[in-house]
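In: Here is my input; please provide its structure:
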Amino acid sequence: MNKNLIWHPFTQQKNSVPELKIIRGDGAYLFDADGNKYIDLISSWWVNLHGHAHPEIARAIYNQALKLEHVIFAGFTHEPAIRLCEELSSLIPDRLTKFFFSDNGSTSVEVALKMAYQFWYNQGDREKTLFLSFDGSYHGDTLGAMSVSNSGFHDHFKKLQFQSIKIKFPHTWIGDTEIEEKEEVVLRELVEVLDEYSNKISALILEPLVQGAGGMRMCRVSFLNRVLSAIKERGIFIIFDEVMTGFYRTGTLFALDQILIKPDFLCISKGITGGFLPLALTITTDIIYNAFLGDDFFRAFAHGHSYTANPIACAAAIKSIEILKNSICNIININSAHLQGLDILKQSERISGLRVCGTIAAFEVHLLHANLNAELKKRFLSKGMLLRPLGNTVYLLPPYCITQEEILNSYRDILEVVNGIQNE
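Out: Below you'll find the model as predicted:
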């Protein structure tokens, strides 16, 4: 196999180890060409909600492909898109009524940013050109999404990004005794920013409750309620990037279900099709939708994709949501297993920052090692675990088909790996 044919994402190809060739998946497991088995503890970049090769979703895809594989979505519609939006509409706040399709999380965010900006532009307000976000945030890899992110992945492109304002993020963990003080610092910073720039800020964008690629950093619901109240008082839009946190990852269907102030935009993707096909939605309100109506095309939202609202992807999403409704006990059990697993990790002085939110758990590993991230990944794989640390942060975000025993065994193996690495 010539590895030079393919340029892999988020990889330094010069010194990367040969990629594992995966030939099949089954539930929580992946199998490579050499017959090795790996438990997928990160749902393959957070998309495989129900595990791999789920037969019901596969059948839904097959049945839809026999009827209609795709049709242009400008000037046309189809039943799978309609059914999916009706299903989601019954599960989200009543004020979120308009559904705009795209094909990935970055683009769903890009759409929300453009809609927020053009809303004000269509009102004749050309000064609202700023966006507000949090330090450590990651909203995607398109140019707009990069502009409101601050996770360190996109520093090469700063000169191309539009201006945005970042405020601190008071991330917390189990046993954090300083969280109230950290939150007050951020809230004071927020008031200062709003006093100076509120008439120029189009929207606040955030990953509610958990910052994903920024290190699975978690904050408190009470803090977000105070932030969002201040934002609402200034008439600034709120964008919830729930690309990662959606579909019960935080313990509720969406993180917004735990938060008093509801967003003006909801961005969802990743797990929506159960990991089978790309699909994304940006969901917003009648007020925002109506601002784009007019007698000429100038006021319209000029954005779209060739595969917008692909019928096969919509069919997969409908089936995934149906399966999700029967997965609540599994989700509760995963959360319980995480809490037990973190207790196991407390045995090691090399581990700190233990935290959990719904089906997401994370912690930091402290070792003097030249390339700790790569060493951890290699050793986890040797133990049959697919884990992809973010720097020295190890996180688990497993599929809902996993058992409590599988999770606890994984925590024991993680502890063995961490304790087995020598300081350099």
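In: hey, let's count contacts and neighbours off CA atoms from now on
Out: Will do.
In: Can you show me the strands along the stretch 101-250 of the chain?
Out: Per DSSP state E, counting those that start in this stretch, the stretch 101-250 of the chain carries strands over the ranges 130-134, 164-167, 201-206, 210-211, 217-218, 237-241.
In: can you redo those as JSON lines with mean neighbour count and distance to Lys114?
Out: What follows is those, written out as JSON lines (neighbours: other C-alpha atoms under 10 Å; distance: least, C-alpha to C-alpha, whole Å):
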{"stretch": "strand 130-134", "mean neighbour count": "23", "distance to Lys114": "11"}
{"stretch": "strand 164-167", "mean neighbour count": "16", "distance to Lys114": "14"}
{"stretch": "strand 201-206", "mean neighbour count": "25", "distance to Lys114": "10"}
{"stretch": "strand 210-211", "mean neighbour count": "26", "distance to Lys114": "22"}
{"stretch": "strand 217-218", "mean neighbour count": "24", "distance to Lys114": "27"}
{"stretch": "strand 237-241", "mean neighbour count": "25", "distance to Lys114": "11"}
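In: among the ones you listed, which is nearest Leu20?
Out: The closest of the strands of the stretch 101-250 of the chain to Leu20 is strand 210-211. By C-alpha to C-alpha, the value is 28.2 Å.
In: Would you state the helices of the stretch 201-350 of the chain in chain order?
Out: Counting by DSSP state H, counting those that start in this stretch, the stretch 201-350 of the chain has these helices, from start to end: 221-233, 286-290, 311-324, 328-345.
In: Next, the second sequence, to be compared with the first:
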Amino acid sequence: MSDFRAIDKEFDKKYIWHPYTSMLNPLPSYGVTHTDQNKLYLDTGEVLIDGMASWWSAIHGYNHPKLVSAITQQAQTMSHVMFGGITHAPAVELCKKLVAITPEPLNRVFLADSGSVSVEVAIKMALQYWISKGNTQKNKLMTAQKGYHGDTFAAMSVCDPVNSMHSMYQGFLPEHVFVNAPRAKFGGPVDLAELEQLEQAFHTHHHEVAAFIIEPIVQNAGGMNFYNPTYLTKLRELCDKYDVLLILDEIATGFGRTGKLFACEHANISPDIMCIGKALTGGTMTLSATLTTEKVAIGISEGGAGVLMHGPTFMGNPLACAVANASIDLLIETNWLQQITRINQAMSALKRCEALDEVVDVRTLGAIGVVEIDKNVDVAKIQRFFVKQGIWVRPFGKLIYIMPPYITPTEDIERLANAIYQAIEQQQY
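Out: Below is the predicted model of the structure:
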């Protein structure tokens, strides 16, 4: 059912601050009246194939009856209740599911309310673990360049120090240890030199490093870097050798996006702390979780404050937990791997772009497709073109990429790929 209320776009343009845009010359905002399956319906009549899955979260598409039913039924009994001193079935059920589907030995779950906050919680866990152990020297994090972990302050401090917001807030953000971004490509040869450099960084800094944080296999908003699983294998080995915790940010990569339920499974490793979000509720509402091991959880609880110093107001929100339960069930029931395999095969249509002079690289993994060009995209210009072509794709930097809902028909993937080709060929960027 569409929302027939008129959208006051002049008010929107003048007074509403949208993400990553200026109030003086804002990027255009297109009015959406309703959604259905993998489509966005605009107030101007256009129907757009969604190539973004609402920033990678709506893996089942929109208005899925099972997700709508979960929200509706839960709203009739309890929409929210504080999680301090109270528990409820949706949260308990969700945590059971998360422990069951994530790699062992992750078995302690902290529910938060956004991906960025789950990273904040992970960082607090790592720092507080060492404080509880009586080690106050381990007060920094180590991370790779090209990373992105969220927009809140601690999360920003471990984003790429050049190609992110990090440089703007120098002097306010904590300073951490950065190593080179992984170079060896997914599916390519191992780079022994970079693994040696990684070990050297651990040898030099391990005494001051509480944890190493990275997005497994795919560094997403920092450049869509698909890297070799051997890097993760080595990272796990080094964290164990040098007594450093490993935090894996699976917010974008979790729940099947890379062709594994969680991307760390490509390397057959498990972190000490894992962050998940985005697709957790099937793109219906905000919810995240930070999972850790008994070692870390008990370590924090045994010393210092004895409690983890974090407690979001909407922690364990029953509505969000109920729909997350439904989303996880749906993911398993609908054979997510078969869906991802089909989408990846359909994304081969992007390879056509390799023939264009402006294209630097075309790469796909799971349900992620990326076309890298030789200059930064004019987002407003290319989105006008895409809307005319009946698709919704929002590039950034030099990257035109798609992460569609898993239900997207093959022919719609091909339409997304063809529109990207046309945009580059006709220089509509």
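In: What separation do you get for the alignment partner in the second structure of Ala362 of the first structure and Ile400 of the second structure?
Out: For Ala362 of the first structure, the aligned position in the second structure is Val370, judged by TM-score structural alignment. From Val370 of the second structure across to Ile400 of the second structure, the span is 6 Å (C-alpha to C-alpha, to the nearest Å).
In: Sort out which residues of stretch 80-92 of the first structure are buried, please.
Out: Under the neighbour-count criterion of 16 or more other C-alpha atoms under 10 Å, stretch 80-92 of the first structure has Pro80, Ala81, Leu84, Cys85, Leu88, Ser89, Ile92 buried.
In: tell me which element the last one is part of?
Out: This means Ile92 of the first structure. For Ile92 of the first structure, there is no enclosing helix or strand under DSSP states H and E.
In: can I get the strands of the stretch 101-250 of the first structure in a markdown table with distance to Pro263 of the first structure?
Out: As requested, those are exported to a markdown table (distance: least, C-alpha to C-alpha, whole Å):
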| stretch | distance to Pro263 of the first structure |
| --- | --- |
| strand 130-134 | 14 |
| strand 164-167 | 19 |
| strand 201-206 | 9 |
| strand 210-211 | 16 |
| strand 217-218 | 19 |
| strand 237-241 | 5 |
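In: Can you check which of those gets nearest to Arg412 of the first structure?
Out: Smallest distance to Arg412 of the first structure across the strands of the stretch 101-250 of the first structure (C-alpha to C-alpha): 22.9 Å, for strand 217-218.
In: Which residue range of the second structure does that closest one align onto?
Out: Aligned using TM-score structural alignment, strand 217-218 of the first structure spans residues 225-226 in the second structure.
In: after superposition, how close is the matching stretch to the first structure?
Out: Superposed on the first structure, stretch 225-226 of the second structure shows a mean distance to its aligned partners of 1.0 Å (mean C-alpha distance after the TM-score superposition for the first structure).
In: Tell me which residues are up against that stretch.
Out: Lys146, Lys185, Phe186, Ile217, Val218, Gln219, Leu365 (C-alpha atoms under 8 Å, 6 or more residues apart in numbering).
In: show me what contacts the residue in the first structure that the first one lines up against?
Out: Taking TM-score structural alignment for the superposition, Lys146 of the second structure sits opposite Gly136 in the first structure. With contacts defined as C-alpha under 8 Å, 6+ apart, Gly136 of the first structure is in contact with Ser149, Asn150, Ser151, Gly152, Phe169, Gln211, Gly214, Gly215.
In: What is the equivalent residue in the second structure for the fifth one?
Out: Which is Phe169 of the first structure. Here Phe169 of the first structure is matched to Ala181 in the second structure, going by TM-score structural alignment.
In: and that match, how many neighbours does it have?
Out: Using other C-alpha atoms under 10 Å, Ala181 of the second structure is surrounded by 18 other residues.
In: So it versus Gly147 of the second structure, what's the distance?
Out: Distance, Ala181 of the second structure to Gly147 of the second structure, using C-alpha to C-alpha: 8 Å.
In: Fine by me, we can end here.
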